[in-house]
Each structure stands twice: as structure tokens, then as C-alpha cells.
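Asker: Generate a structure from the sequence data that follows.
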Amino acid sequence: MAAVLTSPMEVPLSPAGWSPVPSTSRTISVPKPRVLLPVGHGYYAHARRTVHRRTLDQDLDEQEAERLKNESSKANGLEIEDDLGVGDEPESRDLLALDAKEWKRQDHYAVLGLSKFRYAATPDQIKIAHRKKVLKHHPDKKAGEGDSDNDQFFKCIQKAMEILSNPEKRRQFDSVDPYYLQLEEDVDHNELSKLSKTPEGFFKAFRPTFEREAHFSKQTPVPLLGTLDDSKAQVEGFYNFWYNFDSWRSFEYLDKEVNEGSDSRDDKRYTEKKNRTERARRKKEDNTRLRSLVDLALTLDPRIKRIKLEEKEARDRKKSKGNINPLARKEDEERLRREAEAEAQASAKAEVEAAEAVARAEAKKAKQAAANAAKKARRVERAAANIMNAPPTSQD
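Answerer: Down below sits the predicted model:
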């Protein structure tokens, strides 16, 4: 058993003249209820750590890294992008009803709410839009709201992010962006001719068309339509560039996939050969379409008429001085006659090509309408088959 030692201790006496301080309160205050609101810097820091599952040290490190990033951006003269409006576009019923299996037919920019940005959307804007769409359409959230029947649109969102976040895949999609394909199909050469009866109408009709086509040019800068007062050298430079336009559109996005489960080399080679042929055909059609558009613009361009008139006036002034011998005058007349014939032939050729382009566009629209009708019929058949094959319920 342990021994207990007692240590003698004497309590010192109080100093002379000391007295206890009298108490200022004789009663304890009654407790009162207070309302604590979840606001303030401390609460938000706690919520941030809880949501991201960070420790206090990890959260402080993240906040410091964000602060340094913002300071670096400001020091380099860069502005931090505002996500206002990114990914907040209204979603139509047709958009929400997209089939994830037919992802090659969907507009990935519209799915992420980036229709007004399209090819100009930055990687950060794409990430912000994807994050918003995921938070809005995640299957877990839909299940919590009682809507767990269909997660097809969420799969479309993920596929759109996969395509647009990959530079190569995004460039392939931009080559066949359905928004621009529809604008190209809607171009009516007859309508452009009607609008171009005045110089103002010509520039109003053709300027947005050439600005849209300039996006596909490998060479930069791209000369645009300009103004009515452009010099002869500027006009010739414009048409020389567009007649030799080098487009980066490649149409790989529309390639057909090899049949799933097929290991046959012959199948793969056949599919690859067919894809190459289709890409070449689409490339040729696109070049022909653009060439016919440039031909039409050249025929209707008021600057060409103005330049020819100025040259004719200059020749007339030179003739009026009497310095041209009869032989030279005859050569000038012959040259003017040949130029007039060449211009008439070019105009007739442009009209024929414009009519052919209109006929091809109408045939293409009819073919697309037939394909859409067949596709709709197949959907109805699949839906009917699913209903017929569905297991009977207890009520049945």
C-alpha cells in the first residue's frame, strides 16, 4: 500500500489594511433567447469547407491559390470572365427530348446553352456552362424531384462537354455546325440578286455572308467585303482571295462508325474508304457552293461597274485629245467589244450556276425531309414495339 505523505503548509496572512472588493451585482441576469443567422464570413467559410470536404488548412491553401491567381490575372492585364448569361439559355421541349444515341445530330452548343457564342466560346465558358447544366439536370436531383424516368438529356450534356472540351473534336463539329449549315441552306441566290439592286442593298446582303464564311479560312487575316469606295487593287485582292479560298472544313464528324462487334478488317477498310469518299464529296460540294456565291457577288458588285465606268471615262478623255491613231482606236474598240462579250458570258454562266444551286438546295431539302419522316416513323415503330413487349402489370 502506497504511503501518504502530509506536507505541512501555512496559509499566509492577508496584508494589513486589505478588504474584499464589494460585488457590483447582487443577482444573476435572466437568460434571453437570441436568434443566430447563418451569415457572415465565418459561416460561409464553414459551408465552403463542408461542401468541398476540406480541412481548415486545405481551405486556406485553396483560398490563397485563388487570390494569387486573381492577382496574376490583373497584373497581366487580363479580366476575369463574368459567367452572366453563360449556360442560362431557355431550353425548348425539342431540346430536352433529344435522344443520346443520336448525338451526332444534336447541337452541342445549344445543349450547353452557348448558342450565342458558338465557335467563339472560350474553354472557361464551356466549363461554366457544363457545370450549370450538370447541377440542373443531374439524375440524382431529378430523382429527388420525383422525375427519374429519363436521363437522356444529361447524357447529351456529357457528350457535348466531351466534344467541345477536345480541340480536335470541337473543330470537327464546327465544320458541320448545324446552325451554320442551316444558314448556308437558307441562302437564296435569287433573293440576293433582288436585294443587290442598289449599292446599299448589295453590301447589306453579302457582308454577313462573307463574314460567316471567313471563320472557315486557314489564312488570316481574311479580306472582307469593304465599302463602295474601295480601289481597284482592293477589289481585285478581295476576289483573288475568295476565288482561292482555303477552308479547314474537313467533315470527319459525319463519318460512319464501324459496326459494333465487328473485327473484320474488310468491314473496317470498306467503312474507312466510304468515309473518305463522303468527305471528299462534301468538300467538293462546299467549294462549289462558295465558288457560286463569289461568282454571284462579282456579277452584282457595284464597285466593278464603277471601276469599269471610270476606266472608260479615262479612255474617252485620252481619245478626245486626238493622240490616238486610227489603228489604236480600232484596237480599243475591238478590246471593248471582247470585254462586253466576256461580261455577258460570265453573267449568263452565273445565272445558270445560281439556278443549279437553287435546284440542288431544294433537292437536298426534300431528301432531308424524307429522311426526317423515315426517322420519325422508326421512332413510332420502336415505341409501339416497346409497348407491346412490356411485361403485364398486376392490374392486367
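
Asker: Only C-alpha atoms from now on, for both contacts and neighbour counts.
Answerer: Noted.

Asker: Quick check: which helices or strands does the longest helix along the chain pack against?
Answerer: Longest helix of the chain, by residue count under DSSP state H: helix 326-389. Counting contacts by 3 or more Cα pairs under 8 Å, 6 or more residues apart in numbering; DSSP states H and E, helix 326-389 is packed against helix 189-195, helix 265-300.

Asker: closest one to residue 46 among those?
Answerer: With Cα to Cα, the closest approach to residue 46 among those belongs to helix 265-300: 55.8 Å.

Asker: hmm, back to that, off-centre distance for the longest helix of the chain?
Answerer: 27 Å (Cα atoms, centre = their mean, to the nearest Å).

Asker: circling back: format the helices and strands packed on helix 326-389 as JSON lines; extra columns: mean neighbour count and distance to residue 151.
Answerer: Shown next, in JSON lines, are these (neighbours: other Cα atoms under 10 Å; distance: least, Cα to Cα, whole Å):
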{"stretch": "helix 189-195", "mean neighbour count": "16", "distance to residue 151": "43"}
{"stretch": "helix 265-300", "mean neighbour count": "16", "distance to residue 151": "32"}
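
Asker: of all the ones you listed, which lies closest to residue 257?
Answerer: helix 265-300 (7.5 Å).

Asker: this one as well, want them side by side:
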Amino acid sequence: GEGEEEGEEEEEFKLLSAAWELLGSEEKRRQYDSLDYFNDALPTAFRPRADDPGRFFRVFGPVFARQAKFSVARPVPSVGDDETPLEEVQRFYAFWTRFRSWRDFSLLAEYDTAEAEDREERRWMQRQNKNEVERLKRSEMRRLMSAVELAQENDPRLHRAKEERAAERELQRRRKEEALAAEKRAKAEAAEQARAAEAAAAAAAAERASKDSDKAAAKREKEKARSALKKARKELKSLGEEGAAWRARASDLEAVASGLPLVEIEALHATLSAGDDAAGTDALEAALRKVLG
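Answerer: As a prediction, the model looks like this:
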């Protein structure tokens, strides 16, 4: 009947009014879009497979693509693929670890403030609703951050980068060890060379000292022989001094004293001093012949 038609028209009018109100309010549109049919499933575990490296991107790519609609910041980076440069991968995770969402859970609030009987009850409902909405938002962000961490832990690109860094550190460690070993060998060789040079210098110094000592000894012997010769000559010539036994042969004694070697001078002196004039004369004559030729 007419009553039923009017009721249907009134209900349709209410729905249209609600729709226009929803479309005309950005806040209400966001509240509706936050809860509109949406696959907000997030992985809580992931087991990588060596024989299927692309599985990571098939699992996490759609997850972040769906969540991107709630991002306050734009543009939203995507997961990328296995060939995405490491810098972009790092920027991707930096973005999602600081993700700011506009998702609004107000429509899930427990109390309808329109049903409040007075202002005090309405304010109480508003506080309860606010606390519940904030709790839902925190819970959703924890859930999303857990998914981000799970992706980071299993991202094959980050694993490769980590392995490459470890390999580079190992290479640097080996190079450092080799450099230290080379430095140690060089120091040991330098020390050995220094010891050898020191030993050679000591040997050379000892040899020089020995030569100097020999020279000094030779010089002393030479000086001693010179002194002995001088003394022997003086003693031989003294036999021809005034009042001496061989005064008459003083000039001959002078000649042989200057020309004979030490041993012969000493022998001649001994013969002349023995008191045997004949033997002394023969010895002196022989000495003269030797000296004068």
C-alpha cells in the first residue's frame, strides 16, 4: 500500500542522505575507507626457500602494496625485486619503519554518542571511544611493524649485502694480517741486517784495533831497537874516548859504530872489552873492512 511505499522511500532517502554525508566529509570517508572490505592480512612467519628466491617478493610485495593506501606520505616505495639497488632497498625499509598511517578506527568505537542522555555521558562515551580507537591504532601499527621486521629479516637482498659486508670484513682482516706479518718480517730482516752490520762494524773495529796495536807494538819495538842501537853505538865509541883502551882507534870505532848493525856492534864491543888486544884488533879490522868495503 501507500504506507509501505512511503516507508521504503523514507528508508531510501535516509541511505542517500547518509551516502551524501559520507561523500561530503573527508573524515567520514577515511573512517569508511579504513574499514571497507580490505585484505589486511599480514604475514607473521616466513620460511625462505633456496630453490624459490622469488617467493619473498610474491609474499611481501602485495602486503606492502595494500598497506600503502593508508600512508600519509607520498609517494610510497614498493618492495621492488631481486635486482633493486641496495640503496633503494634501504630507503624502502627506512620509509616503512617510520610509516605514518591515516587509518581511522572510529567506526569500531563501542559507544554511539547520539544515544547519550546528557552532556556528561556523551563526554564519557567520547573518552572511552577515543581510548579504544587509539588502542586499535597502536595494535595495528605493532602488527604492521612486526611484518616490516619479518620482511627485513628475510629479505634476500639484505642477506646478500650482509654476506658481502662479512666477506669484505674478512678480506680486510686477512689483508691486515698479511700486512702485519709482512711488517713483522721486514722488521725482523731489518733487525738481522742491523745485527749483521753491527757485527761487521765490531769486527772491522777489532781488526783496526789489532792493526793499530800491531803498529804500536812495531813502533815500540822499532823505538826500542833504535834506542838499543844508539846505546850500543855510544858504548862502542866510548872505548875510543880519552884514557880508554882503544883511544888510538877512536876514528875507526866511530866508523864501525855508524855502519854496523846492533848485533855486530854489541859483539864487537864485547870483543874489544875482553882485554885481548890481538883478538880485538882482528875484530875491529874485520868490522872496518865490512863497513868500508
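
Asker: TM between them?
Answerer: Put the two chains on top of each other and the TM-score (TM-score structural alignment, normalised by the length of the second structure) is 0.52; 177 aligned residues with a Cα RMSD of 3.1 Å.

Asker: The longest helix of the first structure vs helix 265-300, what angle?
Answerer: 140 degrees (axes from the mean of the first three to the mean of the last three Cα atoms, to 10 degrees).

Asker: about what we covered before: can you redo the helices and strands packed on helix 326-389 of the first structure as a markdown table with distance to residue 208 of the first structure?
Answerer: Output for those, formatted as a markdown table (distance: least, Cα to Cα, whole Å):
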| stretch | distance to residue 208 of the first structure |
| --- | --- |
| helix 189-195 | 12 |
| helix 265-300 | 13 |
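
Asker: what's the closest of these to residue 355 of the first structure?
Answerer: Nearest of these to residue 355 of the first structure, taken as Cα to Cα: helix 189-195 at 8.1 Å.

Asker: Pull up the aligned stretch in the first structure for stretch 54-72 of the second structure.
Answerer: Under TM-score structural alignment, stretch 54-72 of the second structure corresponds to residues 200-218 of the first structure.

Asker: So what's the gap between that stretch and the chain middle?
Answerer: 18 Å.

Asker: Buried ones in that stretch, by neighbour count?
Answerer: For stretch 200-218 of the first structure, the neighbour count (16 or more other Cα atoms under 10 Å) marks 202, 203, 205, 206, 209, 210, 213, 214, 216 as buried.

Asker: before we move on, what about stretch 253-272 of the second structure?
Answerer: For stretch 253-272 of the second structure, burial by neighbour count (16+ other Cα under 10 Å) applies to 253-257, 259-260, 262, 265-266, 268-269, 271-272.

Asker: would TSV of these with distance to residue 90 of the second structure be doable?
Answerer: TSV is the format used below for those (distance: Cα to Cα, whole Å):
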residue	distance to residue 90 of the second structure
253	119
254	117
255	116
256	115
257	113
259	111
260	110
262	107
265	112
266	112
268	116
269	116
271	120
272	122
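
Asker: Out of those residues, which sit inside strands?
Answerer: Taking DSSP state E, every one of these sits outside strands.

Asker: For residue 210 of the second structure, state which of these is nearest.
Answerer: residue 262 (28.7 Å).

Asker: residues contacting that closest one?
Answerer: 228, 229, 232 (Cα atoms under 8 Å, 6 or more residues apart in numbering).
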